[in-house]
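A.B. asks: Sharing a model prediction with you, sequence too.
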Amino acid sequence: MLTLLVKSETKTSSSKTMTIEQNELEIKNNPHQSIKWGQPIPLSPILAPDCPYPVEALPSIVRKAVVDYQQYGQQPLPLIACSALANMSLSCQSLANVARDNYLISPVSLYFLIASGSGTRKTAADNVFSKAARHWETLIRKRREPEVLSALTQHQVWQMEKDSLFSQIKRATYTGEDSDYAKEMLDELIHQEPEIPLQPTLYFEDATQEALAIHLAQGWPSASLWSDEAGIILGSHSMQGNPTRFVALLNRLWDGKTFTAHRKTTQGFTIENRRLTLNLMMQPLILQQLTKQASGISRQSGFLARCLMAYPANSMGNRFYQEPPASLHSLTHYEQRVTACLNQSEQLSHQGCIQLPLLKMSMAAKQQWILFFNAVEAGLKPQGQWVDVVDFASKAAENTARLAALFHLFEGRHGDIGVEHTENAIEIISWHLQEARRIMPTETVSLQFSDALKLMDWFIEKNIRSTTLRTIQQLSPLRDKIKRDQAVELLVEHNQIRIVKSGSKTMVEVNPRAFKV
């Protein structure tokens, strides 16, 4: 029997559970009762509150910049911290690899997926913490412009000489003349192709899978897929047309493995020794679509598990205006470190991130990392702490090593990764693992919310303002009575619909605010 949650308007705002029949009886006994519609609650299986972000675990330079800016910008702390860490990843990812042991070696790049609604000032935070890297990109491009123009001219001359030799060989083939000399000249010329200096392109937003792949294969070997409106990327033609291929590319880049693109009409290319940071901030609805089983990015692909996820609580309603500080010295220090790290990557070439130094953990740091590894593994047992997020837990230890390496690099340390950086990385990755468990619904809950979303989409698409339970079962995507009842219950609980009595009929009314004006 379908059970609905009905709020009673009393001083204590108490609530009681009622069946459909009980709800009908109450309406019948109060025929003149008028219930005003409230704001619909977004459909989300995320019920538990988020844990406080471990800001004290951030490196001193990063922590001070994050805390100082948060006092002015008043965005959720995890949102700001993830933006700062993503820029740290971008600035350091071409400087080293990290080794967990002699066989487990990986890049230090990180992927972030942040859910944040409209009005949370996520764009402002992103602009602040990416300012230094964007400025560095512009500065280097301007500095190299004369050299690039000269190289392009030399390449045009080289191309004309090559075309001329091809023409001579072609003409000699038709006339029967000797072309050996022209062939020798061409063979020598082929190995003298002028190299055009690379210009850094660090940020990609509205990029198709192919555009990103081509740039990484032929352009600057260290970049980021970065957007404060991830719907632009996740709704792109390449993602909709072939999501599996796009996800495969992102997975290979995170792993630091070679990716070969084969084409039907033109020559293929290979992506090798490249590094990518990912920082996507999205509306909560987009995150929900990602977690739906029917989505192109399924959990089975392994993409979401590679990401550090966060869904910070909304701070709107408490962000009263205050004048900005005259200066934020801590932010200046952060920007100086970003610039210094990027300067070390200025000599990157077409060969990519090759012969990178290999960072290892000190013995004490390795012991702490092993304890964390084993603790997470123990939580994968039946009824264990991480049994609902096995995929995320399986990547936690590797993400910890990557983050510890980034702390080491960003602070300009030498030698092995220390125990302090490792312990701090464990604390932050543990927080993200808790977030994944809070955000990602279990399979049963996910299906129930997916069904509720399907039903709500049907109401909106068909412009159905009022209908019956029987009509829903006959015409909606949910023909199964149990699924229908579960979906209706969720929609009532979230103020998306309500059950009302109309004559002898029990009607389902849809909240008018759910329809776009």
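C.D. replies: Received, thanks.

A.B. asks: contacts, neighbours, all on C-alpha from now
C.D. replies: OK.

A.B. asks: counting contacts, what elements does whichever helix in the chain runs longest pack onto?
C.D. replies: Selection of the longest helix in the chain by residue count, based on DSSP state H, yields helix 131-175. Helix 131-175 sits against helix 180-190, helix 329-343, with contacts defined as 3 or more Cα pairs under 8 Å, 6 or more residues apart in numbering; DSSP states H and E.

A.B. asks: and that helix, how far out from the chain's middle?
C.D. replies: Chain-centre distance of helix 131-175: 36 Å, with Cα atoms, centre = their mean, to the nearest Å.

A.B. asks: the inter-axis angle of that helix versus helix 329-343?
C.D. replies: Helix 131-175 runs at 20 degrees relative to helix 329-343, counting by axes from the mean of the first three to the mean of the last three Cα atoms, to 10 degrees.

A.B. asks: Include distance to L110 and mean neighbour count when you put the helices and strands packed on helix 131-175 into a markdown table, please.
C.D. replies: Shown next, in a markdown table, are the helices and strands packed on helix 131-175 (distance: least, Cα to Cα, whole Å; neighbours: other Cα atoms under 10 Å):
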| stretch | distance to L110 | mean neighbour count |
| --- | --- | --- |
| helix 180-190 | 39 | 14 |
| helix 329-343 | 16 | 19 |
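
A.B. asks: for the stretch 351-500 of the chain, what spans make up the helices?
C.D. replies: 363-378, 390-410, 419-439, 443-461, 469-475, 481-493 (DSSP state H, counting those that start in this stretch).

A.B. asks: which other residues reach the longest strand seen in the chain?
C.D. replies: For the chain, the strand that runs over the most residues, judged by DSSP state E, is strand 275-282. Here strand 275-282 makes contact (Cα atoms under 8 Å, 6 or more residues apart in numbering) with 83, 86, 89-90, 93-94, 107, 109-117, 122, 221-231, 253-254, 256, 353.

A.B. asks: this is the comparison structure:
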Amino acid sequence: MNTQNRLSVKDLLSFEFIQALFNHLMASDRQFKGLNFNLKAHFRGVHAYTDKDGHLLYFKPRFAKDGNKWIKPMYHDNSGFHVGEPKARFIDGKKPLYNLPLLDKNTMPKPAKVYFVEGEKCADALTNFGITATTSGASTSLKTTDLTPLMGCHVVLWRDYDDVGDKWQTELSQRLHEMGVSVDVIDVDTLAKEYHASTSQIMPKGFDVFDYIEILRQQGNDDRHIIDKILGLPRLDAQAYHAKSAGVNNNDDLTSIHASTTAKSTTTSTGDNAKDSEKWGELIPFDEVKNVETPFPLDAFPKDLAHVIERTAYYGQVPLSMASFGVLGAISHIGQGFIDAPYLSQGYNPSSLYLMVQGESGSGKTQTIKITHKAINDHEKQSYQDFMENKISYENEMAGKTKKEMTAFKNQNHLPKDPRAMFGSGSIQKIMQGFTDGNYLNASYTIDEGANLLEGASLKSETAGASIGALCDIYSHGKAERITISNGNAQAAYDVRLTLFLSAQEVALKPALNDIKLNNQGLLPRCLFAFPPDNRGIRQLIKDSPEHDPTLQTYWKKCHNFLSLPELGAKRKKMAWQAPALAIAEKFWQAVEVSQTKGGINEHYKAYASRMVENATRIATLFAWFKGSRAIDEADILGAIKIVEYSMAERRRYSEIVTDITDAERLLQWLIKNAYKPSNHGVGRFFYSSLQQALPKDLRAVQVLDNALETLSDGNYVCLVDMPSYRRTKRVIELNPILLTA
């Protein structure tokens, strides 16, 4: 099995890995973010699933807080973290058992005995005492797990004390029996009686292996006594267990103490609700659902840049989206001076980007720029020092000369010009003047306090219209004009470039994003957006220095090498297309066009959508250039498309131009109202195809309906299920039963 470019089990133990994983989940998993976990307080461990030789296949991080837990399968590859199981890595499509290398019968103690429990935490609790233990993970995952490594072993089943555990044990014991595997089960009902006798309390529902060991520790037992008690627990062989499950037993004593949690439920939907609590989770208020960041597509970036983003997020303790926009801002600042971007087959545009990211005071904006723009800052500093030395030398040469000599000297020696081209303050007018004065050909307005621009004189004074127009012109045409009130006889500069990287607090961004002038004159529609979650309160103190990080050192060196090259000005190279990449871009153009039609996802955002393809070609150009390619390939444009789609989703999410009730809320009201119709697939169940016919017309559009369903699913209001059928798989929307118990 190919294990190259994968994490190892050892990697899972490093703090660096855990921090990167936490940052990824905060940025990409809505349920995880909604539970407000703190890494230091709520991280419980990572469970590794490997092949028989110990090579990591996937893992399950575990977080727990106030009775809520989050544990899902994940894996990592060249493009980063992914939630889900890497089925391509499984043999015959079957998941491996947990602790699979321990099940090698050549190395197991004889006779080969394995405890099979519900969940990794319980398996670890036993293996910590040298007892071989395994699990399939969730109680519902038996059918998808390869159980054949258990053949030739004697298996002891130890279920949780609840109905789900009883069902799990019955199914598993039957499957193992059919495989010819010898099976015993821990008699949990008898254990419950002993628990009551020793504590005068009822054994809690869900009581498991881990809980049992904790009780023994609290009673003062050492490891040797705990092992003896585990090995001496009452057991039933398979035949006795199945007879007992069928009702041939005397459980009256326990029943008189407490209604047995293993009794089969006779309730209908109410009982099912209790069973399905893990499936559904708590309802998340709509305000919280609507404000969850769009999952950030780290895999959109070339591998080297993706690693830089991860390292920046780690050292800066910032979301991936903030780190990625920092990287985009840096490569735009540098790359705009060397390369122009093709717009489909219709000429060329500057490769410059306009970026806006939200970040509150102290959220890591400044640290992000320090890391991603370090090479640029170092270059600016050195260039300024050289300029000052040349200026002093020039002034010294001028001193003592006669007027005639001074004139002759000036004609032969131009006054040195300040070469700095990255600005964190000042007006748009001043930056444009630097272009027209010939101080620089390429510049960036990189600012971590965006209110200085958004609420400053440039965009608020009587020259605001001219400032906005100037920003739009230089973005689209590479032309800069000195801004005056009348703009009459203004000086101009051509073939110049400007990158805008603006980080701002919500109090500054919110009014700007709803400013008619900024929208209608086209400045905001040219921008890419990110509104990441606020990491304050969940960050960890990072004592390592980014200065010594090899990934960042390589990135800074590459940036420095580019900055050391002479500027090309009007002779910038023109990036080419590989034919398959151009076909993808053209197809994307058509898709964006359709999205702006009535009922389309971008119907109300046409100004923004109309810039999506252009921004995608600019990003793809920068990716190709930074890799050293002469043409945009498929990976470049596909990654760029992911980023502009992310930005567009963020812009829609943030907009205040919404109705008092969202599409998702209207859909939920309709589902509840129509939950009991006999045409449904059971109470509270709907076929997706039927919804498209029955819903109000403005909710039927595929993109509108899918987005509304996604919001409801994120909030645990509905569950989306694919149901196999005679002809094809049907999609079923299942309403959370708690919504039907009025």
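C.D. replies: Perfect, thanks for sending it. Note that the structure is a prediction, hence the values are computed from the model and not measured.

A.B. asks: tm score of chain vs chain?
C.D. replies: Aligned and superposed, the two chains score 0.66 in TM-score terms (TM-score structural alignment, normalised by the length of the first structure); 372 aligned residues with a Cα RMSD of 3.1 Å.

A.B. asks: re earlier: which among the helices of the stretch 351-500 of the first structure is found nearest to T270 of the first structure?
C.D. replies: Nearest to T270 of the first structure among the helices of the stretch 351-500 of the first structure is helix 390-410; the distance by Cα to Cα comes to 24.8 Å.

A.B. asks: residues in the second structure matched by that closest one, start to end?
C.D. replies: Taken onto the second structure by TM-score structural alignment, helix 390-410 of the first structure occupies residues 606-626 there.

A.B. asks: mind putting the helices and strands packed on helix 131-175 of the first structure in CSV, distance to D163 of the first structure included?
C.D. replies: Converted to CSV, these look like this (distance: least, Cα to Cα, whole Å):
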stretch, distance to D163 of the first structure
helix 180-190, 9
helix 329-343, 39
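
A.B. asks: Of these, which is nearest E137 of the first structure?
C.D. replies: helix 329-343 (9.1 Å).

A.B. asks: measure S116 of the first structure to S315 of the first structure for me?
C.D. replies: 11 Å (Cα to Cα, to the nearest Å).

A.B. asks: These two: which has the busier surroundings?
C.D. replies: Neighbours per residue (other Cα atoms under 10 Å) separate S116 of the first structure from S315, with S116 holding more: 25 against 13.

A.B. asks: Was I right to think that one contacts L285?
C.D. replies: No - in this structure S116 of the first structure lies outside contact range of L285 using Cα atoms under 8 Å: 9.5 Å.

A.B. asks: residues near I186 of the second structure, how many?
C.D. replies: If you count neighbours by other Cα under 10 Å, I186 of the second structure ends up with 21.

A.B. asks: cool, D68 of the first structure as well?
C.D. replies: 16.

A.B. asks: T444 of the first structure now?
C.D. replies: By other Cα under 10 Å, 9 other residues sit near T444 of the first structure.

A.B. asks: Likewise for M363 of the first structure?
C.D. replies: 13.

A.B. asks: Now do the same for it: its match in the second structure.
C.D. replies: In the second structure, M363 of the first structure lines up with A579, judged by TM-score structural alignment.

A.B. asks: coming back round to it: just so I know, which of the helices and strands packed on helix 131-175 of the first structure lies nearest L358 of the first structure?
C.D. replies: With distances scored as Cα to Cα, the stretch of these nearest to L358 of the first structure is helix 329-343 (16.3 Å).

A.B. asks: that older thread, overlap of the contact sets of S116 and S315 of the first structure?
C.D. replies: With Cα under 8 Å, 6+ apart as the test, S116 of the first structure and S315 reach no residue in common.

A.B. asks: show me what contacts A20 of the second structure?
C.D. replies: A20 of the second structure makes contact with E310, A313, Y314, according to Cα under 8 Å, 6+ apart.

A.B. asks: any idea what the last one aligns with in the first structure?
C.D. replies: Read it as Y314 of the second structure. Taking TM-score structural alignment, the alignment pairs Y314 of the second structure with Q71 from the first structure.

A.B. asks: Need the three-state assignment for M507 of the first structure.
C.D. replies: strand (DSSP: H, G, I helix; E, B strand; the rest coil).

A.B. asks: ugh, typo on my part, it should be E26 of the first structure
C.D. replies: Going by three-state DSSP: E26 of the first structure is helix.

A.B. asks: how many other residues sit next to it?
C.D. replies: For E26 of the first structure, the neighbour count with other Cα under 10 Å is 15.
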